[in-house]
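Colleague: kindly return the folded structure for what I paste below:
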Amino acid sequence: MNSAPGPLLADLTAKARATAHARASACPCGAATLADRPDGLVVRHADTVAKAHPPGTDPAELAGRLTLAGRHPGILLPPLDPVPVALHGRLVTFWPYGAPVDPEDPDAAPWEAAAALLARLHRTPAPRNPPMMRGPAKAAQAVARLREAGPHPAAASVLRAWATLPPWARAEAPMPRTGTLCHGDLHLGQLVRHPAPAGPWLLIDVDDLGVGSPAWDLARPAAWYACGLLPPDVWARILAAYREAGGPAVPAEGDPWPALDVPARALTAQTAARAVAKAVAAGRPLDEVEQSLVDACDRMAAVPPQLAQEHAK
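Modeller: Coordinates of the predicted model:
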């Protein structure tokens, strides 16, 4: 975990407290840090959450993403205010608290709900002049950090796999199918129940929200399935729920892999790049899951993307 600068954490907590008290005359006190990473510092006070977005976040693009979330409250958690504020050189937004997925109960993971929400988001008409979905850009950032991290035996495998991807998946060219509204970073940590604790599931985290290729939003579970990290029956449930909800990222019937292959490869390389960079920073060997991602990169490098659907079993 990266420790946030003291003044930022203290002042963000104070902002969350003030916003929470302004929303309710009787507010149970008590603050908690929910996330402390380079891509976001998140604190909670009672039923209010404050997030400091990554340094360099574009104010106009973030405001556009906040507006989108406010327009689709049945899919995305709406912000308390669609206008971010500045704090210590960071943009800050405020949100109602939602109950997250329980990491101690993987069998209860709401994959079907996530898939249905994605399908609804993908069917939502995009606004004029929308921001671009940032999935490929985030993958490219992860690979750049790997290159900067220092030597590691697994780095070459990740970089070889990355090199096989088409330019759009490496954020070097425009994405195809850019008329579809996408989340950009779907995983179980991006789901909350609101109102807590038993309201409907909603998507959170708008930092990567925008128009792009909808298959990217299915790429992480698809990649985990291809790497052997997600059981086949769980992947089948995700795919069935997405199709049942009319999601356009894959054909309604038949093999979905031609549509998912490139994004799934990109997410595999992205996740492996982060894992190797973290191992270098910590001076430790890769764990079993991290090694499985690197092994998948070796397999990817040996099979061109256009042939991958023949090997995705």
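Colleague: when you work out contacts or count neighbours from here on, use the C-alpha atoms and nothing else.
Modeller: Fine.
Colleague: so where do the strands sit in the protein?
Modeller: Remark: strands assigned in the chain by DSSP state E are 31-37, 40-45, 48-52, 85-87, 90-96, 99-100, 180-182, 191-193, 201-203, 210-212.
Colleague: for residue 278, find the nearest of the ones you listed.
Modeller: Nearest to residue 278 among the strands of the chain is strand 31-37 (12.8 Å), distances taken as C-alpha to C-alpha.
Colleague: so residue 126 touches residue 180, yeah?
Modeller: Yes: counting by C-alpha atoms under 8 Å, residue 126 does reach residue 180; the two are 6.4 Å apart.
Colleague: alongside the first, I'd like the structure of this one:
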Amino acid sequence: MTPDALLPALTAHVRAAAHPHASPTTPCPCGAATLADRPDTTVVRHAGTVAKAHAADTDPAELALRVTVAARLPGTLLPPLHPTPTHLHGRLVTHWPYGTPVDPDAPDAAPWEAAAALLARLHRAPSPVAGPPVMRGPEKAARAVALLRATAPHHPATAPVLQAWSALPAWARGEAAMPDTTTLCHGDLHLGQLIRHPVPDGPWLLIDVDDLGVGVPAWDLARPAAWYACGLLPPDAWDRFLAAYRAAGGPAVPQDGDPWPALDVPARALTAQTAARAVTKAAAAGSPLDEVERSLVDACARMAPVTPLIPAAPPSPPS
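Modeller: Next comes the predicted model:
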């Protein structure tokens, strides 16, 4: 199926999922919307049902495990409507209840405390499945940098991004196993990954399990940490997020003292990933970097000559 044909097929699919006994030709007054339509992901809503077509290269066994984790950790992750992914013209499709997203036009009401508490709860939860997949954050960051290297090697902003990336340890570049192989992580935390369910004002829950798995929990704090370090997130919002994570017993950083030895490497990796995506997009469009994108590249230039902080190894468990 071509990308252009996927959206109408998924739209018909989610309508049938929402109304399994209705004729497809019966007029329907329900709310329907396309929530995302990208080469790697298409998400469509019909009434209270959301269908997501995952990337064409999604591993079926790993996605099934990730959906099972969501089903078994209600109150932290949004549970799926159906426990097993289905197929639609060569793409894996999952079904979820619709929830109220974060309002991007109300930054002062951003649920940083709720996001932090949910992350802490996830990081403290034992895996509810045997043999959980690996968290995909470093893998996705590596893909973004590889695409930059392949498509915009001569862009003036490419060199500082690649220099910052090359200074990272191998695990953060997706080239070696992560030093934590037991902690459940979301893998792609940002405010777009929270919804209220049930609508309109139920509790906040984490969504999007595509990158969920075991790994270094500091990766889940890295994007807000990077935004804070780049001046894109106000200090008050960062302080609230970090304090709420610590108050909830999150294990990614020490309960007091300097959090940056734990956060430095993941925050650098997320900065390089985000900058790589920005430069790739700007080069393809033939457009200049905007102020935010420029600040990310400038951060990479500052990071490159400074050795990343490496946290001390945790103490060995008592014998």
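Colleague: if I look at residue 126 and residue 180 of structure 1, which residues touch both of them?
Modeller: Common contact partners of residue 126 of structure 1 and residue 180 (C-alpha atoms under 8 Å, 6 or more residues apart in numbering): residue 211.
Colleague: of these two, who's got more company?
Modeller: Between residue 126 of structure 1 and residue 180, counted using other C-alpha atoms under 10 Å, the more crowded position is residue 180 (23 against 18).
Colleague: which ones are touching that one?
Modeller: 122-126, 211-214.
Colleague: most neighbours, which of those?
Modeller: Ranked by neighbour count (other C-alpha under 10 Å), the contacts of residue 180 of structure 1 have residue 214 at the top, with 30 neighbours.
Colleague: what is the aligned counterpart of that one in structure 2?
Modeller: Taking TM-score structural alignment for the superposition, residue 214 of structure 1 sits opposite residue 217 in structure 2.
Colleague: tally of neighbours for the closest residue to that match other than its chain neighbours?
Modeller: Spatial nearest neighbour of residue 217 of structure 2, excluding adjacent residues (C-alpha to C-alpha, 6 or more residues apart in numbering): residue 252 at 5.1 Å. Residue 252 of structure 2 has 22 neighbours, counted by other C-alpha under 10 Å.
Colleague: wouldn't residue 252 of structure 2 be in contact with residue 242 here?
Modeller: No: the criterion here is C-alpha under 8 Å, and residue 252 of structure 2 misses it with residue 242 at 10.4 Å.
Colleague: show me what contacts the residue most central in space within structure 2?
Modeller: The centroid of structure 2 falls nearest to residue 188 when counting by C-alpha atoms, centre = their mean (1.7 Å). Contacts for residue 188 of structure 2 (C-alpha under 8 Å, 6+ apart) come out as 137, 211-212, 220.
Colleague: corresponding residue for it in structure 1?
Modeller: Per TM-score structural alignment, residue 188 of structure 2 is aligned with residue 185.
Colleague: now residue 176 of structure 2
Modeller: Matched by TM-score structural alignment, residue 176 of structure 2 corresponds to residue 173 in structure 1.
Colleague: count the residues that sit near the nearest residue to that match once chain neighbours are set aside.
Modeller: Excluding the flanking residues, the one nearest residue 173 of structure 1 by C-alpha to C-alpha, 6+ apart is residue 167, at 5.4 Å. Applying other C-alpha under 10 Å, we find 14 residues neighbouring residue 167 of structure 1.
Colleague: surely residue 167 of structure 1 meets residue 140?
Modeller: No: using C-alpha under 8 Å, residue 167 of structure 1 is not in contact with residue 140; the gap is 10.6 Å.
Colleague: now the residue mapped onto residue 138 of structure 1 from structure 2: how far from residue 188 of structure 2?
Modeller: Taking TM-score structural alignment, residue 138 of structure 1 has residue 140 as its aligned residue in structure 2. Going from residue 140 of structure 2 to residue 188 of structure 2 by C-alpha to C-alpha, to the nearest Å gives 9 Å.
Colleague: follow-up on the earlier one: tell me which entries of the contacts of residue 180 of structure 1 lie within helices.
Modeller: Counting by DSSP state H, the contacts of residue 180 of structure 1 place residue 122 in helices.
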